[in-house]
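Student: mind looking at a prediction? Sequence and model below.
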Amino acid sequence: MKIILVDDHPVVRHGLNQTLSLESDMEVIGVANSTGAGIDLIKKEKPDLAIVDLNMPGGGGMELVREIRSCPLDVKIVILTSHASQEEIKEALSLNVEGCVLKEILPEKLVNAIRLVLKGRRYYDPNIMQITLTPNKKDKIDQLTNRELEVLKTLAGGLNNKAIANKLFISESTVKKHISNILDKLELQDRTQAALYSYSKGFGEDEWA
């Protein structure tokens, strides 16, 4: 699998390169130190995956993601960050960014996250999800019924209503009712926020493993 690294910090690029070089099935085919350089490199090399710093000169990681997603390229993207706002995470989800990890992630966990993403799954670090949610929304999960909790977990896996219904052997209308109850009880605005909440509880990794 061919990987490109896009980060403006030389130490981070070196550390990532060193970690991935130990994996026999992973090859770093290029590195870039800015958003513009990263976009050009990805378009030229067409890697399987790009690891992109969220905060960089030239527009930042999300600008790169928007540009790459507008092109006919089959490139999976993992965002690397030390922190992220709820709006940034929501945009990442809407742009189908496959992964989001903290810069201090352990090397073995990073490799596992990359492998999940390359299998067509999604990995968002639960610690990032905790940062994006306000404290009063973290303690309401005990209000959910067992079935609502099951539905919440499937939202972390990115399933639509039909897929959830098939997975849990219930009707789509029942799924919609459960999701409505989840939003009310957790005081969340929409399905995306419910997915973020679910990730914050660590359900995302389980659902996609």
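Tutor: Thanks, I have the structure now.
Student: hey, let's count contacts and neighbours off CA atoms from now on
Tutor: OK.
Student: quote the end-to-end distance of stretch 120-129.
Tutor: Counting by C-alpha to C-alpha, to the nearest Å, you get 21 Å between the two ends of stretch 120-129.
Student: for it, buried residues please.
Tutor: Residues of stretch 120-129 classed as buried: 121-126, 128-129 (neighbour count, 16 or more other C-alpha atoms under 10 Å).
Student: cool, and stretch 53-73?
Tutor: Of the residues in stretch 53-73, 53-56, 60-65, 68-69 count as buried by neighbour count, 16+ other C-alpha under 10 Å.
Student: out of these, list just those in helices.
Tutor: Assigned to helices by DSSP state H, the following of the buried residues of stretch 53-73 qualify: 61-65, 68-69.
Student: quick one: contacts of the helix or strand harbouring residue 196?
Tutor: Here residue 196 sits within helix 191-200, counting by DSSP states H and E. Here helix 191-200 makes contact (C-alpha atoms under 8 Å, 6 or more residues apart in numbering) with 90, 93, 124-130, 132-133, 138, 152-153, 155-156, 158, 179, 182-183, 188, 204-205.
Student: what about versus this one:
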Amino acid sequence: MRILIADDHDLLRDTLALFFQAQSDIETHVASDLPSACKMIENDPPYDLVLLDLNMPGMNGLEGLKHALSLEGGQRVALLSGEATRDVVEQALEAGAAGFVPKTLPAKSMINAVKFMAMGEQYAPIDFMTALDESPSHPLTEKLSPRELQVLKGLTEGKSNKEIGRDLDITEPTVKLHMKTLYRKVGVSNRTQAALIARESGLF
């Protein structure tokens, strides 16, 4: 497995690289900014996964992620950050990111996340994505994000994940992530219960 880590924090980048390199099946390469990373993507043999620091030079927010995804080769690109908000992560996943890796993730979990994404899956820590907003309000419209409300509306209409994803122009894994967060916020465990609560509250 070949991965590229792009981060302008030398110590963190090099520590991660050494850590991944210690795994016998991971070949690691590094870059310190987006232009360098893009040049490596274009000129090197294909990478199984590219990890981009959200705040390094050249990124310009999610524009850098989208640019790296657009390069030839079809490489899988994930965000690496210690400061990203859930909203930014949701936007990144919808844009086609392979996932989001917090810099605070335990070492073993980070290895598993990298292998998971390199195999073609989309990854984001469940506890990060389902963290409850600190809000005393209870109405569904204040509890849920606009995207979660759209997904919930699809559930009340009896649509499948695939249909909801097609309607909202997002991937099925992203739909599932939104469903997990709204289940947690609304206090239910499945789509039927979520739809019932939405209907009973007169939301749709």
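Tutor: Cool, got the structure. Note that this is a predicted model, so its numbers are computed, not measured.
Student: fetch the TM-score of the aligned pair.
Tutor: Once superposed, chain against chain, the TM-score is 0.65 (TM-score structural alignment, normalised by the length of structure 2); 161 aligned residues with a C-alpha RMSD of 3.6 Å.
Student: could I get the buried residues of stretch 53-73 of structure 1 as CSV with distance to residue 102 of structure 1?
Tutor: Converted to CSV, these look like this (distance: C-alpha to C-alpha, whole Å):
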residue, distance to residue 102 of structure 1
53, 10
54, 10
55, 12
56, 15
60, 16
61, 14
62, 15
63, 19
64, 18
65, 17
68, 22
69, 22
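Student: geometric centre of structure 1: which residue is closest?
Tutor: residue 99 (3.2 Å; C-alpha atoms, centre = their mean).
Student: contacts only, for it.
Tutor: Residue 99 of structure 1 is in contact with 77-79, 113-114, 117, 122-124, counting by C-alpha under 8 Å, 6+ apart.
Student: same thing with residue 36 of structure 2?
Tutor: For residue 36 of structure 2, the contact set (C-alpha under 8 Å, 6+ apart) is empty.
Student: just give me the match in structure 1 for it.
Tutor: In structure 1, the residue matched to residue 36 of structure 2 (TM-score structural alignment) is residue 37.
Student: show me where structure 1 has strands.
Tutor: 2-6, 27-32, 49-53, 76-81, 99-102, 123-124 (DSSP state E).
Student: reformat those as CSV; add distance to residue 173 of structure 1.
Tutor: Converted to CSV, these look like this (distance: least, C-alpha to C-alpha, whole Å):
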stretch, distance to residue 173 of structure 1
strand 2-6, 42
strand 27-32, 46
strand 49-53, 37
strand 76-81, 33
strand 99-102, 30
strand 123-124, 28
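Student: right, so of those, which gets closest to residue 148 of structure 1?
Tutor: Ranking the strands of structure 1 by proximity to residue 148 of structure 1 (C-alpha to C-alpha) places strand 123-124 first, at 21.6 Å.
Student: hang on, the earlier thing: from the buried residues of stretch 53-73 of structure 1, which is closest to residue 13 of structure 1?
Tutor: Checking those against residue 13 of structure 1 by C-alpha to C-alpha gives residue 53 as the nearest, at 9.9 Å.
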